[in-house]
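K.L.:
Sharing a model prediction with you, sequence too.
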Amino acid sequence: MNKKLKTILGIGTALFLVVVAVVYVKFFSSNTKFSKEELFVEVPTGSTYEDVKKIISPYVENMSGFEMMAGLRKYDENVKSGRFLLQKGMGNFKLVAAMRRNVPVKLAFNNQERLENLCVRISSQIEPDTTKLLATFRDSVFLKQNGFTKDNVIAMFIPNSYEFYWNVSAGKFRDKMLKEYQNFWTKERLQKAENLGMTPVQVITLASIVHKETVKKSERPVVAKVYLNRLEQGMPLQADPTVIYALKSRDNDFDQVIKRVLYDDLLISSPYNTYVNQGLPPGPIAMPDIDAIDAVLSPDDNDYIYFCASVEKFGYHEFASTYAQHQVNAKKYADWLNTTGTKR
C-alpha cells in the first residue's frame, strides 16, 4: 500500500470516528438537566409539538439536539398526550422514546365524605379537573340508567388501587368505576344484600355509618348488627356520624373536626339526621372500606340495640341490649368527656 493511499485511509478513518462521536453525542449522551433520578412530565390532551418543547425545556440541556432527534424519528409529527417518565442522563434517542411511552397512574382514593371531595382527590392524579369529573358523575342520563341519584352516586366508588392513563377522559374514568362497582357486587354479595332486604346502595349507605362509628375491623360486624336490629324494630338509627355529616353540610365545612355531638345538634333539620328521620339517609356519609361493606353483609349475631364509646378500652365500644344498661355506659362516657374538657 503506497503512502498516498495510507494517508487517504487515515483521513477517512478519522472522519468516520468524528462522525461516530458526533452521532453518539447527538443521539446517546446525556441531555438532561435535573438532579432527581427520574421525574414525570404531563402533556395535556390536544398539545402541539411546540407545547411539548415548552413543557420539557426545563429538563433538557440542549433543545436543538432533542429537536433534531424528534425530526429524525418523526415525533414532531406524532405528539402524544399523557404522562411520561424522564430519567436522569437520558440522551436524545431515549428522550424521544420516553415521550412516546404513556406511563399509567396508580390511582388510589378512600375515606372521602362527599363526591366533591372525591373529585378533588381524583383530579389531583389524572387530567380531568374537578368540575368536569363532578359534572360527569352527576350526569342525569347516567344516573337514571344505572339507578343512582346525586346523593348516592358516591356509592359507586369502591375504595381500592386502580391503574389509569393520566389523560383518561372523565367519561371513560366514570365507566371504568361503574364496571368495578358491578364486578364488586358478585352473586354472593347480591344474595346477602337480598337476604337483608337491601339494595347494594343501601348496604353501602349503612356501611358508611358503620365505617364512621368504628375503625376496629373486629367491631364492625357487631355495630352493623346493632343498626340492622334498629331497622328491623322500626327504630330510628340515631347515628351520631349522620348528625356530624348534617352539621358539616350545613356549614359547608367538611374540614371541621366534631368530637362531641350535643343535644341541640340532634334537632338539626336535615335528611341526614337519623335522630329525626326514620330509616337510612339519602346516601352514604362517607366512602366505606370494603370490610365495612362486608360487615353489613355478614353481621354479627346479637340482640344489641345500643352502644357508646368505651372509657376502659379506648377505640372500642360498650354494647347493650336494654336502655337501662346503655344509660349506665353512656354516663361513664359523658363523665369521662367532661373530665377532658371536650365541649365539641
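P.N.:
Received, thanks.
K.L.:
Please make it C-alpha for all contacts and neighbour counts, starting now.
P.N.:
OK.
K.L.:
Find the residue closest to the residue most central in space within the chain in space, skipping its chain neighbours.
P.N.:
The centre of the chain sits closest to Phe109, judged by CA atoms, centre = their mean, with a distance of 1.9 Å. Using CA to CA, 6 or more residues apart in numbering and skipping residues adjacent in sequence, the residue nearest Phe109 is Pro159, 5.9 Å away.
K.L.:
just to revisit the earlier point, Thr45 versus the residue nearest to the centre of the chain, what's the distance?
P.N.:
24 Å (CA to CA, to the nearest Å).
K.L.:
Repeat that for Gln233.
P.N.:
For Gln233, the distance to Thr45 - CA to CA - is 55 Å.
K.L.:
Could you do Arg260 as well?
P.N.:
Distance from Arg260 to Thr45, by CA to CA: 47 Å.
K.L.:
residue boundaries of the helices in this protein?
P.N.:
3-27, 49-56, 63-72, 92-98, 115-123, 130-137, 140-146, 170-184, 187-196, 200-213, 220-233, 240-251, 290-297, 323-340 (DSSP state H).
K.L.:
Could I get the ones you listed in a markdown table, plus columns for mean neighbour count and distance to Val276?
P.N.:
Formatted as a markdown table, the helices of the chain follow (neighbours: other CA atoms under 10 Å; distance: least, CA to CA, whole Å):
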| stretch | mean neighbour count | distance to Val276 |
| --- | --- | --- |
| helix 3-27 | 12 | 72 |
| helix 49-56 | 15 | 55 |
| helix 63-72 | 17 | 67 |
| helix 92-98 | 21 | 59 |
| helix 115-123 | 18 | 24 |
| helix 130-137 | 18 | 30 |
| helix 140-146 | 12 | 28 |
| helix 170-184 | 15 | 31 |
| helix 187-196 | 15 | 23 |
| helix 200-213 | 25 | 16 |
| helix 220-233 | 21 | 14 |
| helix 240-251 | 20 | 10 |
| helix 290-297 | 23 | 23 |
| helix 323-340 | 14 | 19 |
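K.L.:
One more to weigh against that first structure:
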Amino acid sequence: MIKVWITLFSLTLVIAIGAVRGLQFLNHPPSLAETHKVIEIAEGATYNSVSELLEREGLITSRIYFRLLGAWTGNEKNIKPGEYGLHTAMRPMELLDLLVRGKILHYQVVIPEGSTARQIAKLLEAAKLTEAEVFMKVVEDPTLMSEFGIEGESLEGYLFPDTYQFPKRTPPHEIVRRMVTQFQAAYDESLRRRADQLRMTQREVVTLASIIEKETGHPSERGLISAVFHNRLKKKMRLQSDPTVIFALTEFDGNIRKRDLGIPSPYNTYRFIGLPPGPISNPGRESLSAALYPADVDYLYFVSKNDGTHSFSKNLREHNRAVNKYQRKKA
C-alpha cells in the first residue's frame, strides 16, 4: 500500500512540476530583450520540425512544450508556410498565433511613374523577389496578355506605378497580375468614356501617356505636352520625341546623337508619323488623364529649359529662338 502511495505521490509531483513548467513556458518569453530573427517555414513542414527550428533559433525554450501547445490548441496542422519576422520577447501563444494566421513578411517595392518594364524588373530583382529575366518573360507572356485583353508585344505600359507589398516567393505571374489589375482600376470608366469621345483606343491612350510621362516630370506641364502631341498628330507631323528614340536603342549612355535619330525602329518618331506601336514606359494616373485632356493651346514645339521645365512655341521660328536661348547657349 505504501508503494502505491509513493507511486501516486511521485506521479502527482511530476505532473505538478510539469504543469508549473508549462505555465512558465506559456507566460515567459525566452528573453525580455527583443532579438529579432527571420525564419522561413517551408511548404509542407511538419509541426515537429517547426518546433525544432524555433528552439534552435532561441524563439522558444522548449520544443516539447511547444508541441504540447499545438496539440492543446488543435493547431498542429494549421501553421502557414512563409517567411516570418519574430523576436525572442514573444510569448509562445503569441508566436503560434502569428504562424497560424500566416502573418508573413512583406517586402515593399516602389515603382516610380514612367519606369520601363526592364527597370521594374531590376527593382524587383534588387528586392530579391524575382529574377529580372524571369519577370521580363512573364511581361511578354501572350497567355497573360490575353487574360487581360491586352494587345501588342508585351504588358509594357500596363504595369501600374505604385507602392507594392509582396511576400517572398510570390510567383512573378502574380506580381504582374497585381500591377495590371492596379492599372485597370486607375484606367476607370471616366477615362474610358473620354477615350471613346476622342476615338482613341486604350492602347493609343497608354502609348501617348507613356511618352508624356517620359517627356516631363513637372505636373503642370503634362497637359501642355499632351497638347503639342495632339496638335502634331492632327497635322500629320512627326512627334519627334527623344524618349521614343531612347526606348528603341539597345544601349543608351545618356546622350542622343544625330545618328540615333535615323535608326529604322518603328518607335523612332523622328522617322515615322503617328504614335509608336506601343507604350515606352508605364505611366501614372495623371499622365493617363493628360493624354485624354490636352490643354487648349496651339503649341507645336517645346524645348527643355534645363531646369525641369520647357519652353513652348506655336511655330518653328519661335521654337528656333527658344533652342538658341536654352540649348545652344548650353552647348
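P.N.:
Looks like it came in fine. Worth saying up front: this structure is predicted, and the values here are computed from it rather than measured.
K.L.:
rewinding a little: how far away is the residue nearest to Phe109 of the first structure from Val215 of the first structure?
P.N.:
15 Å.
K.L.:
follow-up on the earlier one: and the helices of the first structure as CSV, adding distance to Ser310 of the first structure?
P.N.:
As requested, the helices of the first structure are exported to CSV (distance: least, CA to CA, whole Å):
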stretch, distance to Ser310 of the first structure
helix 3-27, 68
helix 49-56, 56
helix 63-72, 65
helix 92-98, 56
helix 115-123, 31
helix 130-137, 39
helix 140-146, 41
helix 170-184, 34
helix 187-196, 29
helix 200-213, 12
helix 220-233, 14
helix 240-251, 15
helix 290-297, 20
helix 323-340, 7
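K.L.:
burial measure for the closest residue to Ser123 of the first structure other than its chain neighbours, as a count.
P.N.:
In space, Ser123 of the first structure comes closest to Asp129 once its chain neighbours are excluded; the distance is 5.1 Å by CA to CA, 6+ apart. By other CA atoms under 10 Å, the residues close to Asp129 of the first structure number 15.
K.L.:
cool, and Lys314 of the second structure?
P.N.:
Residues near Lys314 of the second structure, counting by other CA under 10 Å: 14.
K.L.:
Tell me which residue of the first structure lines up with it.
P.N.:
In the first structure, Lys314 of the second structure lines up with Ser321, judged by TM-score structural alignment.
K.L.:
that older thread, which residue in the second structure aligns with the residue nearest to the centre of the first structure?
P.N.:
Looking across to the second structure (by TM-score structural alignment), Phe109 of the first structure lines up with Ile111.
K.L.:
cool, Glu213 of the first structure as well?
P.N.:
Checking TM-score structural alignment: Glu213 of the first structure goes with Glu215.
K.L.:
Roughly how far does the closest residue to its match other than its chain neighbours sit from Leu123 of the second structure?
P.N.:
Spatial nearest neighbour of Glu215 of the second structure, excluding adjacent residues (CA to CA, 6+ apart): Pro243 at 6.9 Å. Shown here: Pro243 of the second structure relative to Leu123 of the second structure, a distance of 21 Å by CA to CA.
K.L.:
Likewise for Ile2 of the second structure?
P.N.:
75 Å.
K.L.:
Thr116 of the second structure too?
P.N.:
For Thr116 of the second structure relative to Leu123 of the second structure (CA to CA), the value is 11 Å.
K.L.:
same thing with Gly217 of the second structure?
P.N.:
Remark: distance between Gly217 of the second structure and Leu123 of the second structure (CA to CA) = 20 Å.
K.L.:
Kindly report the same for Ala45 of the second structure.
P.N.:
Counting by CA to CA, the gap from Ala45 of the second structure to Leu123 of the second structure is 31 Å.
K.L.:
now do Ala132 of the second structure
P.N.:
8 Å.
K.L.:
Now do the same for the residue nearest to Glu215 of the second structure: its match in the first structure.
P.N.:
Pro243 of the second structure maps onto Pro241 in the first structure, by TM-score structural alignment.
K.L.:
same thing with Phe183 of the second structure?
P.N.:
Correspondence of Phe183 of the second structure to the first structure, assessed by TM-score structural alignment: Tyr181.
K.L.:
Its match against Ile158, yeah?
P.N.:
Yes - contact between Tyr181 of the first structure and Ile158 holds when scored by CA atoms under 8 Å: they sit 6.4 Å apart.
K.L.:
what's the distance between the equivalent of Leu198 of the second structure over in the first structure and Ala239 of the first structure?
P.N.:
Matched by TM-score structural alignment, Leu198 of the second structure corresponds to Leu196 in the first structure. Distance of Leu196 of the first structure to Ala239 of the first structure, given as CA to CA: 19 Å.
K.L.:
Same check on Thr45 of the first structure?
P.N.:
Counting by CA to CA - Thr45 of the first structure and Ala239 of the first structure are separated by 45 Å.
K.L.:
These two: which has the busier surroundings?
P.N.:
Ala239 (19 against 16).
K.L.:
Could you give the number of residues near the residue nearest to the more buried one when sequence neighbours are not counted?
P.N.:
Distances taken as CA to CA, 6+ apart put Thr274 closest to Ala239 of the first structure, at 6.0 Å, once the chain neighbours are dropped. Residues lying near Thr274 of the first structure (other CA under 10 Å) number 22.
K.L.:
Map Thr274 of the first structure across to the second structure for me.
P.N.:
Thr274 of the first structure maps onto Thr269 in the second structure when the alignment is built from TM-score structural alignment.
K.L.:
thinking that match is in contact with Lys236, fair?
P.N.:
No - Thr269 of the second structure is beyond contact range of Lys236, at 11.8 Å (criterion: CA under 8 Å).
K.L.:
In contact with the match of Phe109 of the first structure, which residues are there?
P.N.:
Listed by CA atoms under 8 Å, 6 or more residues apart in numbering, the contact set of Ile111 of the second structure reads Ile120, Leu123, Phe160, Pro161, Asp162, Thr163, Tyr164.
K.L.:
To which residue of the first structure is the third one aligned?
P.N.:
For Phe160 of the second structure, the aligned position in the first structure is occupied by Ile158, per TM-score structural alignment.
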